[in-house]
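1. okay, structure incoming, though there's no sequence with it:
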C-alpha cells in the first residue's frame, strides 16, 4: 500500500508540475538516445485499432531550428529548446497492420487466425476510407501520443510546450514532408530557463454532466 501511495504521489507530481514552457536554456542538450527512449515510452499511448499512425520528425540541428523559426512565427523556444518534435499523422498508417499484428502473434497475444481476421477488417475499412475520416483518427491518436510524450518528458525532468502556432504548408515544404502525412503539432523539448506560469482550470462541476446533457447546454 505504501508503495502504491508513493507511486500515485509521483504521478500526481508529474501532471501537476507540467507547464507549457516557452523559455528554455539553450545550453541544455538532450541526447538522441534519451529522446528515442522518451518516444518509445510515449508510443505506449492507445490508438485506434492499435495502428499507431503517429510519426515523429525530430529537429535537433541548430541550423534547421533556425530555419523553422520564421515558419513558427519567430517563437524563441524553437531555437532555444534542445529539440522540436513534429507530431505527424500517416494517412497510410493502416498499412503497418501486418507488422503490428505479426509482432502481437510473436508475443503470444493472439494467434494467426485472429491476426488474419483483424488485418482483413482493417484493410476493408481503411483502403477506401475518406481522407477526412483518416485525418480525424490521426488527429485523435496524435493528440494522445503528444500528451503522453509531454508527461514522459516531465517525469524525466524536462519541459515541453505544444505548438499549433506555425504555418503547416511552409513547414511541410521546408522539411520535405509529403501529403502522405498530416501535421498535428510541434512540441518544443528541453530544460526550462524560466518556469511556465501557473494557470487555472474551469471547475469540473461546471463542465461535467451525468448521463445526459441539461437543456441549458444541449442547444435544445
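-> Cool, the structure landed. Keep in mind that what you see is a predicted model, and the values were worked out from it rather than measured. Numbers count the residues shown, from 1 in each chain.
2. going by C-alpha atoms from here, please, whenever you check contacts or count neighbours.
-> Noted.
3. show me the contacts for residue 98.
-> Counting by Cα atoms under 8 Å, 6 or more residues apart in numbering, residue 98 touches residue 119.
4. what does the one 3 residues further on give?
-> Remark: with contacts taken as Cα under 8 Å, 6+ apart, residue 101 is in contact with 115, 119.
5. one more to weigh against that first structure:
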C-alpha cells in the first residue's frame, strides 16, 4: 500500500514546536531510522555530511538530559530525543564519501580526484571555529528536514538549543571533534502548540 503524505506547504504550515508530549506514546527505533535516513538527503558543505545523531529513548538518560536543559518538560515526555552532533573534523570522511559517489556512477574518476584534492586542501587547514560554523549550518539543514519528515508522518517535534552542551558532551563521552548542536524532541503532541506570528515579508526581504 502506498503511503500518502500531505502537500509540502500543508506540512510546513502544520509543523509547530510542541512542548507537551504524550509520555505513553512510543515510536519504534526502526521508524526513527527511516526518518533520519530521509533527512540525510539534505545538502551539506561539499557533501561532507558533518552531522551525527544520538537517538535517546532510555528514560533515565532523558531524565539526566532534562537536568542540564533547564528542566524542559519535553525532554522527559517525548518518545525520543534526537541529538544532532556536528563533526568538526568532517575531512576524515572525504575519501569514503567521494569514492562512494564514484562507485554510484555520479562522477567520473578525473573529477572525483579533483574534488578529493580540493577538499583535502581546504577542510583540514580551515580554522576550528570555521569548521564548527560549517557543521552548525549543515546541522540546521538536516534538522529542519527531519522535523518536516516527522510532521508528514504524523509526529511532532520541537528543536532546542538551550542546553548545557559541555555537560552533554561529557555525559555521552563525545570526542573533542564532536560538538552537540541541537536536541530535537520527537513524539505525539498531548496539547496543541502555541501559535506564532512572523515578521512581514516586506520588512525582511528586498529585491535588487
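-> On my side now, so go ahead. From a predicted model like this one, the values you see are computed outputs, not experimental measurements.
6. quick check: nearest residue in space to whichever residue in structure 2 pairs up with residue 100 of structure 1, chain neighbours excluded?
-> Aligned counterpart of residue 100 of structure 1 in structure 2: residue 97 (TM-score structural alignment). Nearest residue to residue 97 of structure 2, sequence neighbours excluded (Cα to Cα, 6 or more residues apart in numbering): residue 48, at 7.0 Å.
7. can you find the partner of that neighbour in structure 1?
-> Match for residue 48 of structure 2 (TM-score structural alignment): residue 51.
8. surely the residue nearest to residue 97 of structure 2 is in contact with residue 91?
-> Yes: Residue 48 of structure 2 lies in contact with residue 91 (Cα atoms under 8 Å); the separation is 7.3 Å.
9. wait, doesn't residue 35 of structure 2 sit right on residue 144?
-> No: using Cα under 8 Å, residue 35 of structure 2 makes no contact with residue 144, being 11.9 Å away.
10. which of the two has more neighbours?
-> residue 35 (18 against 15; other Cα atoms under 10 Å).
11. can you point me to the longest helix in structure 2?
-> Taking DSSP state H as the assignment, the helix of structure 2 that covers the most residues is helix 128-152.
12. what span of structure 1 is that one aligned with?
-> So helix 128-152 of structure 2 is aligned with residues 131-155, judged by TM-score structural alignment.
13. residue nearest the centroid of structure 2?
-> Centroid-nearest residue in structure 2: residue 143, 3.0 Å away (criterion: Cα atoms, centre = their mean).
14. how about the counterpart of residue 80 of structure 1 in structure 2, what does it touch?
-> When structure 2 is aligned by TM-score structural alignment, residue 80 of structure 1 is paired with residue 77. Residues in contact with residue 77 of structure 2 (Cα under 8 Å, 6+ apart) are 20-23.
15. just these now: which is nearest residue 197 of structure 2?
-> When these are compared for distance to residue 197 of structure 2 (Cα to Cα), residue 20 wins out at 20.1 Å.
16. separation between the closest one and residue 65 of structure 2?
-> 17 Å (Cα to Cα, to the nearest Å).
17. wait, doesn't residue 104 of structure 1 sit right on residue 112?
-> No: in terms of Cα under 8 Å, residue 104 of structure 1 does not count as a neighbour of residue 112; the distance is 9.6 Å.
18. need the strands for structure 2, in chain order.
-> Assigned strands in structure 2, in chain order: 51-56, 80-87, 156-160, 178-187 (criterion: DSSP state E).
19. and of these, who's closest to residue 149 of structure 2?
-> strand 156-160 (9.9 Å).
20. re earlier: okay if I get the contacts of residue 77 of structure 2 as TSV plus neighbour count and distance to residue 70 of structure 2?
-> Below are those laid out as TSV (neighbours: other Cα atoms under 10 Å; distance: Cα to Cα, whole Å):
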residue	neighbour count	distance to residue 70 of structure 2
20	23	15
21	24	17
22	15	20
23	15	19
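21. please flag which of those residues sit within helices.
-> Per DSSP H, those never map to helices.
22. output those as TSV; include the columns distance to residue 82 of structure 2.
-> Output for the contacts of residue 77 of structure 2, formatted as TSV (distance: Cα to Cα, whole Å):
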residue	distance to residue 82 of structure 2
20	16
21	15
22	17
23	16
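23. preserved in structure 1, out of the residues you listed?
-> Compared against structure 1 with both residues aligned by TM-score structural alignment, their matches' Cα atoms under 8 Å, those retain 20-23.
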